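In: structural data only, the sequence is not supplied:
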C-alpha cells in the first residue's frame, strides 16, 4: 500500500473535475484526480453548446481533457474512492479501490449525479439516443421528427412546450403526470400539440431506435424520439460522510456551495452537477475552473500565514 501527498485531491474526472485540475496544474499545484470511470453523458453521441468542440463525443472530450491536465503534471488515476476522513492535521486521507491511500490538503468533489429514469421498458435501453430530456443538449438532433413527451410531473408541460418549437409533430403522453388543467390543454392544443391520455406500457424498439410508444390499452403510436424527465440524484455520500448536509432543490437535492464552489465544510469544494442539477458541460467546466482558482487562492492564504508565523518565530528565536 502506497501513500501519496498532494495539495489537492479531486474526486471525479468529468468536465468539472478535469477543468479544476487544469487550472490547479497551471498554478503549479500537485493534484490527483480520482475517477471511477462512469461519466453521466457516456450514452450520448455528442456534447453540444460547447464552443470550439461542438458535437464532440463526450468520451473523446474527456480523453482530451485528461491529456491536457496530465501535461501540467496532474496525476490521473482510474480508481473509485471508498472513503475520506480528515486527519489530525486537518488534511484529507482518501482510501481508494486499488488499496492506495492518498493524502491531500484540499478536496474537490466533482462527483456529478445519476439519472433515475422512468420505469418504462425500453427507456433505459434507448437513453441518450432516441430517449432524451434536454432540448438544448439534444433537441436539434430530433428537429422535425415525430416526438413524444412522457408525462411524469407538472414540468412535463414545460418540456412539451420546449420541444414543440422543434417539431410540428409532438405528442404529450400524460402517463403518470398530474391532471392537466383546462387552460393547459387549450394552450397545448393551440400550439399544435396532441394530448394522449393514459399510461404508457412500453417502448417498441427496432434496430436500436425507437419505433413506437405502446399504451397500456394496447394502442401503439409511432414516434422517432421520446422526451423523459429523469430524477436527478446527486452522488453525495462522500460529502455527507464528511459531515455535510444537502440542500433541497425543486428537482432533488444538491451540495450547497458559494459562487466559487466552497462548501460549509472547511477545505472542501464541490463543482458540477452535484451543485447545479441543470449544468450542461460548458457550465460544469466553468464551475470547475472557478473552484480550482478558489482552492489555489485558499492554499496561498494558508501558506502566507504559515510563512509569517515561521518568520515571526525565527525573529523571536
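Out: Arrived safely. In this text, all values refer to a predicted model and were calculated from it rather than measured experimentally. Numbering: from 1, shown residues only.
In: drop to CA atoms for contacts and neighbour counts, all remaining ones
Out: OK.
In: who's in contact with residue 168?
Out: 144, 192-193 (C-alpha atoms under 8 Å, 6 or more residues apart in numbering).
In: most neighbours of all those, which one?
Out: Across the contacts of residue 168, neighbour numbers were computed from other C-alpha atoms under 10 Å; residue 193 holds the maximum, 22 neighbours.
In: if we can go back for a sec, nearest to residue 175, of the contacts of residue 168?
Out: Using C-alpha to C-alpha, residue 193 is the member of the contacts of residue 168 that sits closest to residue 175, with 15.5 Å.
In: isn't the closest one right up against residue 166?
Out: No. Taking contacts as C-alpha atoms under 8 Å, residue 193 lies outside contact range of residue 166: 11.8 Å.
In: buried sites along stretch 264-273?
Out: 267-273 (16 or more other C-alpha atoms under 10 Å).
In: would you convert these into TSV that also reports distance to residue 32 and secondary structure?
Out: Converted to TSV, the buried residues of stretch 264-273 look like this (distance: C-alpha to C-alpha, whole Å; DSSP: H, G, I helix; E, B strand; the rest coil):
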residue	distance to residue 32	secondary structure
267	16	coil
268	15	strand
269	15	strand
270	15	strand
271	16	coil
272	18	coil
273	20	coil
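In: now for the residues you listed: which two are most distant?
Out: Pairwise over these, using C-alpha to C-alpha, the maximum falls at 267 and 273, 19.5 Å.
In: quick one: the strands in the stretch 51-200 of the chain?
Out: Assigned by DSSP state E, counting those that start in this stretch, the strands in the stretch 51-200 of the chain fall at 75-78, 81-86, 92-96, 101-109, 113-116, 131-132, 147-150, 170-173, 194-196, 200-206.
In: buried ones in the helix ranked longest in the chain?
Out: Ranked by number of residues, the top helix in the chain under DSSP state H is helix 281-316. Within helix 281-316, the residues scored as buried using 16+ other C-alpha under 10 Å are 281-296, 299.
In: and the comparison structure, right after this:
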C-alpha cells in the first residue's frame, strides 16, 4: 500500500470469490464498479491512491461537476460504490493472472497485492489510467499540474491571457499551439530540436506565434517559487507564466504482465495504450479495460462513461455465464 492511501479507509479484502475485481480507483474504475454493484454483482475496487489528476486542484470540462476538486469526486465515488455493496481496497496490485477455470468452464483470475494478500475473481476490469512522461527539462516537473499543463480543455480557461510557452515534444505540439493560441495572444513555441515545415511556420506567423529554436536549458522560478520563464542554452531568458507540454502518455500496467494484455503504440511517439474493442473488451477472455489505460485522450467524463459501458457489458456476459451454468446443472439433474 502506498503512503498516500493511508489517509483513506480501506475495506477488508474478501476471502470468497467475487464476480469482478476492478484494478484502478479513478473515474473509469469507480463508475464500472458502480454499474456492477447496482446489478448486485460482488465487486472489489483495488485503488493505489495515485490518480493521474492528483496535482490538479479542480476538474473541468464535465457538466455539473466542473470545478470540483478531484479528491472530492473520488471520495464521493467510493462512497456511492459502497452504498450498493461494492468494496474499495487500498493497495497496489503486484500480480494478476488467469487461474484454473471451474468444472463448467467459468473463468477465474487471481490477483495478488503488494502486501501479499490475494483475491480470486470471475472477471477483471483494468482501469489503471496512464502516466504522463514529461520531457527531461530541469525544473519542469515541479510545476506539473499547475503552471505546466497539458490539456487546454482541463486547464485552458484558468491560464487565459497569460504569457504561454509551448515546450515542443513532437508533431502533437503543433496541434497544441493552435489550441493554446485560442487562449492567449502571447504564445511562444520552443522547438527543442523538433521540425517545423515551411507551411507550419507560415501558419504560426499568421497567428503571431513566436518561434524560438535555441534549445531550452532549464525552467526558472521567481523569488516566490512560481514559474517565471525559460532559460535557453545561450543564457537568454524568456519570460513565461505558463508552459504547455504534450506529454508521452503511457498506460499503467504494473503488476498486470500475467494477464498478457495486448498493447498498441500511438503514432508520432505519443504514447502506448492497452488495446481494446467494443465496450472495453480485450483480446483476453474475461478481461475488460476502460478509461485512460486504453483511451489516452479521455477526460474524466469520457473515462467515467467508458467505465459504465464496460461494467454493463461485463454484467451481461456474467448473466450469460450464470444461465449457462444453471442450465448445465438442470440438464445433469434431469438426465
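Out: Thanks, I have the structure now. Model, not experiment: these values are computed from the prediction.
In: select, out of the strands of the stretch 51-200 of structure 1, the one closest to residue 34 of structure 1.
Out: strand 75-78 (5.1 Å).
In: so what's the aligned partner of residue 51 of structure 2 in structure 1 closest to, chain neighbours aside?
Out: Counting by TM-score structural alignment, residue 51 of structure 2 lines up with residue 39 in structure 1. Using C-alpha to C-alpha, 6 or more residues apart in numbering and skipping residues adjacent in sequence, the residue nearest residue 39 of structure 1 is residue 14, 6.5 Å away.
In: what's around that neighbour, how many residues?
Out: Neighbours around residue 14 of structure 1, by other C-alpha under 10 Å: 31.
In: what's the angle from the helix or strand hosting residue 29 of structure 2 to strand 118-126?
Out: Using DSSP states H and E, residue 29 of structure 2 sits within helix 27-38. Interaxial angle, helix 27-38 of structure 2 versus strand 118-126 (axes from the mean of the first three to the mean of the last three C-alpha atoms, to 10 degrees): 110 degrees.
In: what lines up with residue 322 of structure 2 in structure 1?
Out: So, by TM-score structural alignment, residue 322 of structure 2 is matched to residue 303.
In: do residue 264 of structure 2 as well
Out: Under TM-score structural alignment, residue 264 of structure 2 pairs with residue 247 in structure 1.
In: quick one, what contacts its match?
Out: So residue 247 of structure 1 contacts 253-256 (C-alpha under 8 Å, 6+ apart).
In: can you do 10 Å?
Out: Counting by C-alpha atoms under 10 Å, 6 or more residues apart in numbering, residue 247 of structure 1 touches 253-257, 275.
In: can you pull up the most central residue in structure 2?
Out: residue 129 (2.7 Å; C-alpha atoms, centre = their mean).
In: list the contacts for the alignment partner in structure 1 of that one?
Out: Alignment note: residue 129 of structure 2 maps to residue 112 in structure 1; criterion TM-score structural alignment. Taking C-alpha under 10 Å, 6+ apart as the criterion, residue 112 of structure 1 is in contact with 11-17, 39-40, 232-236, 254, 270-277, 279, 284.
In: just want the angle from the longest helix of structure 1 to helix 15-26.
Out: Using the same axes, to 10 degrees: helix 281-316 of structure 1 against helix 15-26 is 40 degrees.
In: the closest residue to residue 65 of structure 1 other than its chain neighbours: how many residues sit nearby?
Out: Excluding its sequence neighbours, the residue lying closest to residue 65 of structure 1 (C-alpha to C-alpha, 6+ apart) is residue 18, at 6.2 Å. Residue 18 of structure 1 has 32 neighbouring residues, counting by other C-alpha under 10 Å.
In: how about residue 18 of structure 1, what's its match in structure 2?
Out: Using TM-score structural alignment, residue 18 of structure 1 sits opposite residue 30 in structure 2.
In: can you check residue 202 of structure 1 too?
Out: For residue 202 of structure 1, the residue aligned by TM-score structural alignment is residue 218.
In: and its match, how far from residue 267 of structure 2?
Out: 28 Å (C-alpha to C-alpha, to the nearest Å).
In: now swap in residue 49 of structure 2 and tell me
Out: Taking C-alpha to C-alpha, one finds residue 49 of structure 2 at 30 Å from residue 267 of structure 2.
In: looking at the two, which one has more neighbours?
Out: residue 49 (23 against 10).
In: for the more buried one, which three-state class applies?
Out: Under the three-state scheme (DSSP: H, G, I helix; E, B strand; the rest coil), residue 49 of structure 2 adopts coil.
In: quick check: it touching residue 90?
Out: Yes. With contact defined as C-alpha atoms under 10 Å, residue 49 of structure 2 reaches residue 90; the gap is 6.8 Å.
In: correct me if wrong: the match of residue 51 of structure 2 contacts residue 57.
Out: No. When contacts are counted by C-alpha under 10 Å, residue 39 of structure 1 is not listed as touching residue 57 (11.9 Å).
In: map residue 140 of structure 1 onto structure 2.
Out: By TM-score structural alignment, residue 140 of structure 1 lines up with residue 157.
In: check the gap between the match of residue 202 of structure 1 and residue 30 of structure 2 for me.
Out: On the measure of C-alpha to C-alpha, residue 218 of structure 2 and residue 30 of structure 2 end up 39 Å apart.
In: and for residue 295 of structure 2?
Out: 16 Å.
In: same check on residue 15 of structure 2?
Out: With C-alpha to C-alpha as the criterion, residue 15 of structure 2 and residue 30 of structure 2 are 21 Å apart.
In: ok, back up a step: so the residue nearest to residue 39 of structure 1 sits against residue 69, correct?
Out: No. If you go by C-alpha under 10 Å, residue 14 of structure 1 and residue 69 don't touch, sitting 12.0 Å apart.
In: list residues touching both of those two?
Out: 20, 33.
In: residue in structure 1 paired with residue 281 of structure 2?
Out: So, by TM-score structural alignment, residue 281 of structure 2 is matched to residue 262.
In: what ranges does the stretch 151-300 of structure 1 have for its helices?
Out: Per DSSP state H, counting those that start in this stretch, the stretch 151-300 of structure 1 carries helices over the ranges 155-164, 182-190, 237-241, 281-316.
In: ok, residue 66 of structure 2 - how many residues close by?
Out: Neighbours of residue 66 of structure 2 (other C-alpha under 10 Å): 12.
In: so what's it up against?
Out: Residue 66 of structure 2 neighbours (C-alpha under 10 Å, 6+ apart): 58-60, 154.
In: at 7 Å instead, please
Out: 59-60 (C-alpha atoms under 7 Å, 6 or more residues apart in numbering).
In: what lines up with it in structure 1?
Out: Residue 66 of structure 2 maps onto residue 54 in structure 1, by TM-score structural alignment.
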